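Trainee: this is the structure alone, sequence omitted:
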């Protein structure tokens, strides 16, 4: 005898199948993926930069145990890896580990990239600093005090170095200061010249042991190594340039295109000679042997106002009174604006005049012309630069 099992309808079979699947899921079927951990939190702090032997940084990482790798970057430039493990840790960046793209100081934007052992990573916020590498830092005992003036020059080297700078104390009188390598004030003298970022200190003359200190738009002062003043320009002369002659005298030019030879031992005396240029000076005068070279921009023909000349005149360096040129040479003809003379400078030996002409888009070019050849072309043209930013 055969018994037939009851048959399930299609709808009932589907219902039972769904119950079975639900039961399997409840008993540990396919699990849900675990949540993705948050990235680590990275903090970089610059604890010492500015003028220092090294840049000091502090790192703190949380949410990453353990840390597999820590990298330090300046913007997008990789600098080094550091052995970070845990907690707050200090590290140093040596001067030779940094990039210097705009002068002696490095302009930094440091950040750290941390990678965890499980592959997660994150970067810190960038921290900005300016770093000037030095071998030694001398600080004033007063947190608000200054060891040297804002702008200064170094004299000597090693432990015997002194720092000389011009500052404006509470009296308001421009004063020259000398401090030693430990920051102790050695000497000072009132100059009667306003001190600012444009104040210039010439090298010490090897024979007279004097240097000239001058501020554009103001006066020049001859200062001996022992901080005594031996010569100064008249307060009615407003300087635009100064260069030192072979014997220590100063060649100065003023805003009225007048050139003076000022003795270094004249007190507040008259200059030895003057030369009044009828045309705008374009370069600081320079002594070359028994001559003084003076460069000016000239308009040779009034009817052709756009045609201009650069002329180099030679003066008698040992003359007296009101001088006239011994000779003149037009070393360059060009089309230009008489109201915008080029910037210019003689080479140290006086054989070349460098002329900077403005171009569009805030660019310029430099032309190097021989001063002993008429026309800056052929053998008279030393070189011509490409467009410079």
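Mentor: Right, received. Where do you want to start? Since the model is a prediction, treat every value here as computed from it, not as a measurement.

Trainee: contacts, neighbours, all on C-alpha from now
Mentor: Fine.

Trainee: show me what counts as buried in the helix or strand encompassing residue 17.
Mentor: Using DSSP states H and E, the element containing residue 17 is helix 10-26. Buried residues in helix 10-26, counted by 16 or more other C-alpha atoms under 10 Å: none are found.

Trainee: would you mind measuring from residue 124 to residue 91?
Mentor: According to C-alpha to C-alpha, to the nearest Å, residue 124 and residue 91 sit 15 Å apart.

Trainee: nope, residue 217 is what I was after
Mentor: Taking C-alpha to C-alpha, one finds residue 217 at 48 Å from residue 91.

Trainee: who has more neighbours, residue 124 and residue 91?
Mentor: residue 124 (20 against 15; other C-alpha atoms under 10 Å).

Trainee: residue contacts, the residue nearest to residue 271 when sequence neighbours are not counted?
Mentor: Leaving aside its chain neighbours, residue 271 sits nearest to residue 262 (4.7 Å; criterion: C-alpha to C-alpha, 6 or more residues apart in numbering). In this structure, residue 262 makes contact with 233, 249, 250, 251, 252, 270, 271, 272, 273, judged by C-alpha atoms under 8 Å, 6 or more residues apart in numbering.

Trainee: same thing with residue 95?
Mentor: 53, 54, 55, 133.

Trainee: just send the residues you listed back as a markdown table, with distance to residue 156 too.
Mentor: A markdown table is the format used below for the contacts of residue 95 (distance: C-alpha to C-alpha, whole Å):
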| residue | distance to residue 156 |
| --- | --- |
| 53 | 20 |
| 54 | 24 |
| 55 | 27 |
| 133 | 19 |
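
Trainee: if any of these are buried, put those into a PyMOL selection.
Mentor: To isolate the buried ones among those in PyMOL, judged by 16+ other C-alpha under 10 Å, type:
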select buried, resi 53+54+55+133
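
Trainee: comparison target below:
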């Protein structure tokens, strides 16, 4: 039956009224959903080398916190208990996934904190960046504000290690060396008789004499014993170019002027001037040093020089001296012209060089046009570096070679250009970098120091900003290189750690590498530990 319009409007009004009464008499509407909790993550120190990374989480909006989860990007790292409010906690070195290509070693992290309330509500913090480099031991540096990060030398190992370092120049020009242990306390001091700065070299402790020599290129040198006392020094007018140590502890020195000296490590002189056992001066023109001096196992002294006869003619020669202390000491035994250099209208190239540990090979690095180089392995007691007198020559390497070092018990040669490190097989000159790619300093940094971990196959190098004129710059980056097993083992970058302040590094008596930076003394993990974290 159809209803007229008035009747239909009456029905609709009645239905609305009934619905309203039903709502008024039924259940209350659900309460509004609570706001999500709030969480903020703080990384107190964004760049850490240590055994753990400290973090702070600030939580609000949970009556009770069920869990606090930490993520690196989308990777879950660890859950922590929290009572809400401010929670201090730390990630251990073992909590971080270094094998993740986005993380690496040192670990480059983007951390977030997720808070979960007991009622299921949760929220995530904004990401916070952090860099973490794992080490075995981290101690506060008692002299962190007073000394250069380099030079650095270490006696002992582990918790018994003591550290030798060099102080900045004080008012009045007095130079100071420090010796202290990692646990702090008063440091031993020694007034240095010569300039002691970021270019200073501290030699390894000599097994027979128990002494070290300390020298700064262009200045003097002095010997110190285990009691941190000076036992000898060079004559005041001797400017040291480079220095190595005889088995008995005496110093073999090449002066800036090109003379060769043997000077004793102890003396009865009231001014502590060491006795000059002998002095050698070449009869022909003074040459430019090529590589370091070498004391061969039979006591003979080897050194290489670039002898320039004219603007476009020069020789690379190796001279051999009797290194003894009798009347024959310092006498010339042999001279070999390793390479004759001729150019048409430019100065002859001056190579960098390094002897093999037994003195049989002289490695020479020559710069080529267009920022290229070549390394030659020349027999050190034959003429010409050709045919039987040449062991090998590399192809063209990118970069201008600046230094050469042997490592892996002499089976490898590291050739460092301004910014690249090439790893070469010492028997063939074959490049042993993984995928034939050099291991490079980061950005605009330059390779400063090569640190071979002989006799192992590990190599480390320190990188620094480019030198500013004659002013030495200190390293800010440490790179570790390891190699796979086998005769054709390839070298690869194992870790890389960079700081905004300066750093130094040295090996202790057990062969473990230590790093000094940011007022910390840090014992690095073994290479096998780093390798297991980043296979």
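Mentor: Yes, it's here. A quick note: this is a predicted structure, and the numbers were derived from the prediction, not measured.

Trainee: where does the TM-score land?
Mentor: The TM-score (TM-score structural alignment, normalised by the length of structure 1) is 0.69; 360 aligned residues with a C-alpha RMSD of 4.9 Å.

Trainee: and whatever helix or strand comes next after the helix holding residue 17 of structure 1, how far from structure 2 on average?
Mentor: Following helix 10-26 of structure 1 in sequence order, the next helix or strand is strand 41-48 (DSSP H and E). Once fitted to structure 2, strand 41-48 of structure 1 is off its aligned match by 4.0 Å on average (mean C-alpha distance after the TM-score superposition for structure 1).

Trainee: just the residues contacting strand 41-48 of structure 1, thanks.
Mentor: 54-63, 111-114, 122-127, 129.

Trainee: the residue nearest to residue 152 of structure 2 when sequence neighbours are not counted and residue 148 of structure 2: what is the separation?
Mentor: Distances taken as C-alpha to C-alpha, 6+ apart place residue 165 nearest to residue 152 of structure 2, at 5.1 Å, with adjacent residues excluded. Distance, residue 165 of structure 2 to residue 148 of structure 2, using C-alpha to C-alpha: 7 Å.

Trainee: and for residue 54 of structure 2?
Mentor: When residue 54 of structure 2 is compared with residue 148 of structure 2 (using C-alpha to C-alpha), they lie 27 Å apart.

Trainee: next up, the contacts around the residue nearest the centre of structure 2.
Mentor: For structure 2, residue 478 is the residue whose C-alpha lies nearest the centre (C-alpha atoms, centre = their mean; 2.8 Å). Shown in contact with residue 478 of structure 2 (C-alpha under 8 Å, 6+ apart): 460, 461, 462, 463, 496, 497, 498.

Trainee: residue 285 of structure 2 now?
Mentor: 307, 308, 309.

Trainee: wait, doesn't the second one sit right on residue 340?
Mentor: What it means is residue 308 of structure 2. No: using C-alpha atoms under 8 Å, residue 308 of structure 2 is not in contact with residue 340; the gap is 10.2 Å.

Trainee: which one of the two has more residues nearby?
Mentor: Taking other C-alpha under 10 Å, residue 308 of structure 2 and residue 340 do not tie; residue 308 has more neighbours (19 against 16).

Trainee: related to what we said a few turns ago, adding secondary structure and distance to residue 337 of structure 1, write the contacts of residue 95 of structure 1 out as TSV.
Mentor: Output for the contacts of residue 95 of structure 1, formatted as TSV (DSSP: H, G, I helix; E, B strand; the rest coil; distance: C-alpha to C-alpha, whole Å):
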residue	secondary structure	distance to residue 337 of structure 1
53	coil	49
54	strand	50
55	strand	49
133	strand	44
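
Trainee: which of the contacts of residue 95 of structure 1 sits closest to residue 386 of structure 1?
Mentor: Lowest distance from residue 386 of structure 1 to these (C-alpha to C-alpha) belongs to residue 133, with 32.6 Å.

Trainee: got a list of what the closest one touches?
Mentor: 51, 52, 53, 54, 95, 104, 105.

Trainee: cool, and residue 204 of structure 1?
Mentor: 210, 211, 225.

Trainee: SS state for it?
Mentor: coil (DSSP: H, G, I helix; E, B strand; the rest coil).

Trainee: in structure 2, what sits opposite it in the alignment?
Mentor: By TM-score structural alignment, residue 204 of structure 1 lines up with residue 205 in structure 2.

Trainee: any idea how far residue 223 of structure 2 is from its match?
Mentor: 10 Å.

Trainee: need the overlap of contacts for those two.
Mentor: What both residue 205 of structure 2 and residue 223 touch, as defined by C-alpha under 8 Å, 6+ apart, is the set 211, 212.

Trainee: before we move on, the earlier item: how do the contacts of residue 204 of structure 1 look in structure 2, which are kept?
Mentor: By both residues aligned by TM-score structural alignment, their matches' C-alpha atoms under 8 Å, the contacts of residue 204 of structure 1 still in contact after alignment to structure 2 are 210, 211.

Trainee: buried subset of the contacts of residue 204 of structure 1?
Mentor: Buried among those (16+ other C-alpha under 10 Å): 210, 211.

Trainee: other SSEs contacting the helix or strand where residue 275 of structure 1 lies?
Mentor: Per DSSP H and E: residue 275 of structure 1 is located in strand 273-276. Under the contact criterion of 3 or more C-alpha pairs under 8 Å, 6 or more residues apart in numbering; DSSP states H and E, strand 273-276 of structure 1 touches strand 258-262, strand 321-322.

Trainee: superposed on structure 2, what's the mean shift for the longest one?
Mentor: For strand 258-262 of structure 1, the mean deviation from structure 2 after alignment is 2.9 Å (mean C-alpha distance after the TM-score superposition for structure 1).

Trainee: now that strand, how far from the centre of its chain.
Mentor: Relative to its chain's centre, strand 258-262 of structure 1 lies at 31 Å (C-alpha atoms, centre = their mean, to the nearest Å).

Trainee: check the gap between the nearest residue to residue 159 of structure 2 once chain neighbours are set aside and residue 168 of structure 2 for me.
Mentor: Of all residues not flanking residue 159 of structure 2 in the chain, residue 182 sits nearest, at 7.2 Å (C-alpha to C-alpha, 6+ apart). Distance of residue 182 of structure 2 to residue 168 of structure 2, given as C-alpha to C-alpha: 20 Å.

Trainee: same thing with residue 221 of structure 2?
Mentor: Distance, residue 221 of structure 2 to residue 168 of structure 2, by C-alpha to C-alpha: 17 Å.

Trainee: looking at these two, which is more packed in?
Mentor: residue 221 (30 against 18).
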